[in-house]
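[1] Need a 3D model of the following:
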Amino acid sequence: MLSVIVLAAGQGTRMVSNTPKILHPVAGKPIVHHVLDVALALTEEVVVVVSPQLDALAVTGGRPAKVARQHHPRGTGDAVRAGLEQLQCDDGNVLILCGDVPLVQEAELQALFQQHQQHHKDSISVLGMRLTDPGHYGRIVAEGKRLISIVEFKEATPEIRAINLCNTGIILTSLATLKKLLPELSCQNAAQEYYLTDIMALGQSHGIESYVVEAANSTLFHGINNRAQLAQAEQQYQQMLRHKMMLSGVTLLDPDTVYFAHDTVVGRDTTIYPNVFFGEGVAVGENVTIYPNCHLVKTLLGNDTKVGPFAHLRDHTILEDKAEVGNFVEVKKSRLGTGAKAKHLTYLGDAVVGTKANIGAGVITCNYDGVAKHQTTIGAGAFIGSNSALVAPISIGDEALIGAGSVITKDVPGQALGIAREKQKIILNWVKSRFYK
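    Model prediction:
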């Protein structure tokens, strides 16, 4: 049986934010949710330890994880104690993760499990990382794979600080070991906290050995404490997503300028031009072209669709196969049928656009009356002339035609012409009489 305790009770004061550190997003998903998703992929028994003021639902995001409270900030050892109180199991292993390390990967943890199984079931395994700039991370003192101690930076001598093997904060051991050693922790140190890392030294007095497992990719375990580190994590996560996309058959013409969300799905043979931003909830079909400077959120794109340049698709937009949305078009909560086109300077909100309908330049659906939103329905094969306003609720029938510059306030039947503009008037010699008297 495996249980996971995620430590997420840090105050995060260096973020200088009203938002708790663990709720800041990386690729559109809160930091702690990245960690919880990895934990829940390993086991159903997950506890996240947080400070008392945090909202439990915000912390879990609806995930099936228990929430424990560390009522006083007395260190990682005390936080693990709080987490143990929420565990239902009586034995097995406990994996301890840090809630501010969003890039942690399941594969690295599986490697930790495999090496841990080579030792006694009550031993302690620590995931270590070698860093060129160890900074303020705790240092691992080891002889080969045998771990002697972990020394927190505040307690370290210059000789210890010269060590570049650092503690990731990820520990795997048995529940029995934790129950035996945690009560023996002392807060007689520079921070006056109960350091979880002291259990290694305590374990030696009980004949419990500790081992270090070096991470294959140390860059995945950097904790986030400030906005600069948050930006670094975002950049690294984006690089991972971009690489994954390109290996799956997606062409990125300038990868560094394309930003994905954690849940973006893109089909093969799709081409994405520079400066495209994907928010959450976007799924893109195959052979799609997304031109430069587009912003997509909560959008589904069918196969062979085209978007942009400078298009904004948001809030439950659906483009069916071969639909096209072009320059400076905004679409919100609308569905464009197969082969439908809105190529220029258009706003479509709360609209259903039929198959092969054509929306001219400057067309807007007037979906909001100041109190409520209303729907516009445009039939298959309809043609909406340029610079027209469709005042919802309204329905334009199949193959109907709306004259350019019209303000349409009543339904238009199929194959009918709808036009609503003042008849053109020409006054001869008006300019001469007005300006050249």
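
[2] CA only for contacts and neighbour counts going forward, please
    Will do.

[3] Give the buried residues for the longest helix along the chain.
    Using DSSP state H to define each element, the chain has its longest helix at helix 227-247. Residues 230, 233-239, 241-242, 245-246 are the ones in helix 227-247 that count as buried (16 or more other CA atoms under 10 Å).

[4] Please produce CSV containing these, extended by distance to Leu202.
    CSV is the format used below for the buried residues of helix 227-247 (distance: CA to CA, whole Å):
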residue, distance to Leu202
Leu230, 35
Ala233, 34
Glu234, 38
Gln235, 39
Gln236, 37
Tyr237, 37
Gln238, 41
Gln239, 41
Leu241, 42
Arg242, 45
Met245, 47
Met246, 48
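
[5] Now flag whichever of those is closest to Gly381.
    Met245 (35.5 Å; CA to CA).

[6] count of neighbours near the closest residue to the closest one other than its chain neighbours?
    Leaving aside its chain neighbours, Met245 sits nearest to Val266 (7.3 Å; criterion: CA to CA, 6 or more residues apart in numbering). Per other CA atoms under 10 Å, the neighbour tally for Val266 reads 23.

[7] ok, Val266 touching Val284?
    Yes: look at Val266 against Val284 with CA atoms under 8 Å: they come within range, at 4.5 Å.

[8] separation between Lys356 and Asp369?
    28 Å (CA to CA, to the nearest Å).

[9] which one of these two has more residues nearby?
    Lys356 (21 against 11).

[10] isn't there a strand covering the more buried one?
    No: the assignment for Lys356 is coil, going by DSSP: H, G, I helix; E, B strand; the rest coil, so no strand is present there.

[11] Please give the structure of this sequence too, so both can be compared:
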Amino acid sequence: MKELEVKNLYTLTETLAAPLLSRVTYPWEALPEIGAFIMELGASLSEEEYEKQGENIWIARSAKVAPTAFITGPAIIGKDAEVRHCAFIRGNALVGEGAVVGNSTELKNVILFNKVQVPHYNYVGDSILGFKAHMGAGSITSNVKSDKLLVKVHTPEGDIETGIKKFGAMIGDEVEVGCGSVLNPGTVIGRNSNIYPLSSVRGVVASDSIYKKQGEVAQKR
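    Below you'll find the model as predicted:
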């Protein structure tokens, strides 16, 4: 399904992860490689722009990181990013330029493109968020199925087998996720779409859509 391909979900000029994402067809194929990619990329970053702190953690000198935030490597915090009070970054996290990781937000095995905002009580695991994507307060990605089986992406054209047990959500550029929403394992949201607050989303939401509830999705005009 063409809409689910990296080139149709994301603007690769808006992330340091472009070399990783450009060599896969579907974005979830990059999930197992995020940690190794960060290690390789971090070692190449300019020491004038990035400071290595702790083990395999690179933080841009222009970034703002609260003293109460906890970061485990490998991780890269991009230029002008903000990591707020009590944020918990559990490793394998690439936080883009100008991104916001808010109070009590937890990240694990993720790529946040530039200008992404996960500002209030969010959990984002095994996921990729595109340029200027925003998750409302309390919205989360659920990254493991209750039956612990491998995740499938449910599309109108049939299921896509991912071969991955942990897979949260692939969120395209400039997506708005409403407060208190749950993005179930294997969710893919196309560019410029909006998710109503308190939604439980699974499968594919087409680009330029307004997701109101399961079975009720409108196209933007």
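
[12] one step back: so which of the buried residues of helix 227-247 of the first structure is the closest to Asn303 of the first structure?
    Of all the buried residues of helix 227-247 of the first structure, Met245 has the smallest distance to Asn303 of the first structure: 16.7 Å, by CA to CA.

[13] and the gap between the closest one and Val151 of the first structure?
    Counting by CA to CA - Met245 of the first structure and Val151 of the first structure are separated by 40 Å.

[14] Quick one: list the elements packing against the longest helix of the first structure.
    Judged by 3 or more CA pairs under 8 Å, 6 or more residues apart in numbering; DSSP states H and E, helix 227-247 of the first structure is in contact with strand 25-26.

[15] Next one: the residue sitting furthest away from the middle of the second structure relative to Ala81 of the second structure, how far apart?
    Centroid-distance maximum for the second structure: Glu48 at 27.1 Å, with CA atoms, centre = their mean. In this view, Glu48 of the second structure and Ala81 of the second structure are 16 Å apart by CA to CA.

[16] repeat for Lys132 of the second structure
    The gap separating Lys132 of the second structure from Ala81 of the second structure is 13 Å, by CA to CA.

[17] How many residues are close by Val353 of the first structure?
    Val353 of the first structure: 27 neighbours (other CA under 10 Å).

[18] ok, it touching Arg335?
    Yes: counting by CA under 8 Å, Val353 of the first structure does reach Arg335; the two are 6.1 Å apart.

[19] who does the helix or strand where Val217 of the second structure lies touch, helix- and strand-wise?
    If you go by DSSP states H and E, Val217 of the second structure is part of strand 216-219. In terms of contacts (3+ CA pairs under 8 Å, 6+ apart), strand 216-219 of the second structure is packed against strand 209-213.

[20] Identify the residues contacting Val205 of the second structure.
    With contact set as CA atoms under 8 Å, 6 or more residues apart in numbering, Val205 of the second structure has these partners: 187-190, 193, 211.

[21] If we use 10 Å, what do you get?
    Counting by CA atoms under 10 Å, 6 or more residues apart in numbering, Val205 of the second structure touches 4, 155, 171, 187-191, 193-195, 211, 217.

[22] One more: Ser104 of the second structure?
    Counting by CA under 10 Å, 6+ apart, Ser104 of the second structure touches 69, 84-89, 119-123, 138.

[23] so which of those residues hold up in the first structure?
    Counting by both residues aligned by TM-score structural alignment, their matches' CA atoms under 10 Å, the contacts of Ser104 of the second structure that remain in contact in the first structure are 69, 84-88, 119-123, 138.

[24] ok, so of those residues, who is nearest Cys179 of the second structure?
    Gly138 (5.7 Å).

[25] Would you mind measuring from the aligned partner of that closest one in the first structure to Leu348 of the first structure?
    By TM-score structural alignment, Gly138 of the second structure lines up with Gly362 in the first structure. Distance, Gly362 of the first structure to Leu348 of the first structure, using CA to CA: 10 Å.

[26] Would you agree Val116 of the second structure is in contact with Val124?
    No: using CA atoms under 10 Å, Val116 of the second structure makes no contact with Val124, being 11.9 Å away.

[27] ok now do the alignment partner in the first structure of Trp58 of the second structure, which residues does it touch?
    In the first structure, the residue matched to Trp58 of the second structure (TM-score structural alignment) is Ala283. Shown in contact with Ala283 of the first structure (CA under 10 Å, 6+ apart): 263-267, 296-302, 318.

[28] and the gap between the residue mapped onto Leu345 of the first structure from the second structure and Leu183 of the second structure?
    In the second structure, Leu345 of the first structure lines up with Tyr121, judged by TM-score structural alignment. The spacing between Tyr121 of the second structure and Leu183 of the second structure, counted by CA to CA, is 15 Å.

[29] hmm, back to that, from the contacts of Val205 of the second structure, which single one is nearest Gly203 of the second structure?
    Distances from Gly203 of the second structure to the contacts of Val205 of the second structure, taken by CA to CA, are shortest for Thr187, at 4.8 Å.

[30] neighbours around the closest one, how many?
    26.

[31] Distance check, it against Val205 of the second structure.
    Using CA to CA, Thr187 of the second structure is found at 8 Å from Val205 of the second structure.

[32] same deal with Lys145 of the second structure?
    Plainly put, Lys145 of the second structure is 19 Å away from Val205 of the second structure if you go by CA to CA.

[33] and which of the contacts of Val205 of the second structure is nearest to Glu106 of the second structure?
    Within the contacts of Val205 of the second structure, the smallest distance to Glu106 of the second structure is 16.8 Å, found for Ile171 (CA to CA).

[34] The closest one matches what in the first structure?
    In the first structure, Ile171 of the second structure lands on Ile378 (TM-score structural alignment).

[35] can I assume its match is in contact with Ala392?
    No: the pair Ile378 of the first structure and Ala392 fails to qualify as a contact (CA under 10 Å) at a distance of 11.2 Å.

[36] Quick check: neighbours shared by these two?
    Common contact partners of Ile378 of the first structure and Ala392 (CA under 10 Å, 6+ apart): Ala351.

[37] more crowded one of these two?
    Shown here are Ile378 of the first structure and Ala392; by other CA under 10 Å, Ile378 has more neighbours (29 against 23).

[38] List the contacts of that one.
    Going by CA under 10 Å, 6+ apart, the list of residues near Ile378 of the first structure reads 336-337, 351-355, 357-359, 384, 390, 394-400, 412, 414.

[39] same thing but at 8 Å, please
    With the criterion set at CA under 8 Å, 6+ apart, Ile378 of the first structure makes contact with 351-354, 357, 395-398.
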